[in-house]
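Colleague: sequence below, structure please.
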Amino acid sequence: MSLIQQIDSEIKNAMLARRTVALDTLRMLKSAAKYAAIEQGGASAEVTDAIVLGAVRKQIKMRQDTIASYEQAGRDPQKEKDEIAVLEKFLPVQMSEAELEQIVKATLAEIGATGKKQMGEAMKAVQAKVAGRADGKLVSSLVGKMLS
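Modeller: Next up, the predicted model:
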């Protein structure tokens, strides 16, 4: 079952269970995924799993930024936290820091990166291997630490 089909199924379940936060979040995610597909391939573009994963990450990032703003302003960000919990169901299992460290070491050896000047090339190669299973900030910090 593709991710967009899973989202449709979750929308139906949220409707039946009258879970409004989940329903609103899933509808927003489906819309964002369709919009991203249209941006990439025009009006007849198909929504692929990669597009959905990108939309999920973007929606989570938006909510994390909102949570930070709410906390700074002294407001309760519980709704955004609930929305993130709904969205995280669609992300692949995140790899551990030890696994990521091994991949970074192997990738740096493969491309022969030795200094900070090759950070961009190294990041591109590592991101291709981890394919969304690790946080970009963590990847960046590990690559930077190993290249210095």
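
Colleague: CA only for contacts and neighbour counts going forward, please
Modeller: Noted.

Colleague: can you list the buried residues in the helix ranked longest in the chain?
Modeller: The single longest helix within the chain, with elements called by DSSP state H, is helix 49-73. By 16 or more other Cα atoms under 10 Å, the buried positions in helix 49-73 come out as Ile51, Val52, Leu53, Gly54, Ala55, Val56, Arg57, Gln59, Ile60, Arg63, Gln64, Ile67.

Colleague: quick check, nearest of those residues to Ala125?
Modeller: Ranked by distance to Ala125 (Cα to Cα), these are led by Gly54 at 18.0 Å.

Colleague: any idea how far apart the tips of stretch 126-138 sit?
Modeller: One end of stretch 126-138 sits 11 Å from the other (Cα to Cα, to the nearest Å).

Colleague: nearest residue to the spatially most central residue of the chain in space, please, no chain neighbours.
Modeller: The residue lying closest to the centre of the chain (Cα atoms, centre = their mean) is Arg57, at 2.6 Å. What sits nearest to Arg57 in space, not counting adjacent residues and going by Cα to Cα, 6 or more residues apart in numbering, is Leu91, at 8.0 Å.

Colleague: for the comparison step, fold the sequence that follows:
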Amino acid sequence: MAIIELLNQDMKQAMKDKDKVKLSVIRMVKASIQNEAIKQKKDALSEEEELTVLARELKQRKDSLHEFKEAGREDLVSKLEEEIKIIQAYMPEQLSDDELEQIVVQTIEEVQAESKKDMGKVMSALMPKVKGKAEGARVNQFVQQHLQ
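Modeller: As a prediction, the model looks like this:
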């Protein structure tokens, strides 16, 4: 089932349950997906493109969460943490450290990378494989560990 269809179902359920926070988050995410489709001049996005939008929304909230924690805004921190949980429910299951490391090592061998100079080559081959399943910063960290 496409993410947008799942969002539509959950939006209806949130309306019935009078869950204002979930409803608000789902509406924002749906709007982002629809805006991306308009931007790309498409009727609908592929599931991979929907995942890209979801990942962007999640990253924005995590960045904001970090900023609010530093500023001591606990009222906004709890709200954002709830929004993050809601969005994460639509993301694929995240890769464990072992799984990610295995994919990183395999990709390094595939592109025959030998040093940190090959970082871009490795990342460009690796990111499509882990899209939505691991954050870019985490992937970058593993690649740097394996490239000396």
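
Colleague: what about the residue nearest to Arg57 of the first structure, which helix or strand?
Modeller: Under DSSP states H and E, no helix or strand contains Leu91 of the first structure.

Colleague: can you put the buried residues of helix 49-73 of the first structure in CSV and add distance to Ser44 of the first structure?
Modeller: Output for the buried residues of helix 49-73 of the first structure, formatted as CSV (distance: Cα to Cα, whole Å):
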residue, distance to Ser44 of the first structure
Ile51, 14
Val52, 16
Leu53, 19
Gly54, 19
Ala55, 18
Val56, 21
Arg57, 23
Gln59, 23
Ile60, 26
Arg63, 29
Gln64, 32
Ile67, 35
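
Colleague: tell me who's in contact with the residue lying farthest from the centre of the second structure.
Modeller: The centre of the second structure is farthest from one residue, Glu114, which by Cα atoms, centre = their mean lies 28.9 Å away. Neighbouring residues of Glu114 of the second structure by Cα atoms under 8 Å, 6 or more residues apart in numbering: Ile108, Leu147, Gln148.

Colleague: these two touch, right, the last one and Asp118?
Modeller: Meaning Gln148 of the second structure. No - here Gln148 of the second structure lies out of contact with Asp118, judged by Cα atoms under 8 Å, at a distance of 10.2 Å.

Colleague: Ala71 of the second structure maps to what in the first structure?
Modeller: Matched by TM-score structural alignment, Ala71 of the second structure corresponds to Ala73 in the first structure.

Colleague: look up how far Lys131 of the second structure lies from the residue farthest from the centre of the second structure.
Modeller: Distance of Glu114 of the second structure to Lys131 of the second structure, computed by Cα to Cα: 24 Å.

Colleague: with Gln9 of the second structure instead?
Modeller: 24 Å.

Colleague: which one's more surrounded, the two?
Modeller: Neighbours per residue (other Cα atoms under 10 Å) separate Gln9 of the second structure from Lys131, with Lys131 holding more: 16 against 11.

Colleague: strands along the first structure, start to end?
Modeller: Counting by DSSP state E, one finds no strands in the first structure.

Colleague: quick one: the helices in it, in order.
Modeller: 3-17, 20-41, 49-73, 78-88, 97-111, 119-130, 136-147.

Colleague: returning to what we had before: list the contacts of the longest helix of the first structure.
Modeller: Contacts of helix 49-73 of the first structure (Cα under 8 Å, 6+ apart): 2-4, 29, 32-33, 36-37, 76-77, 80-81, 83-84, 87-88, 90-91.
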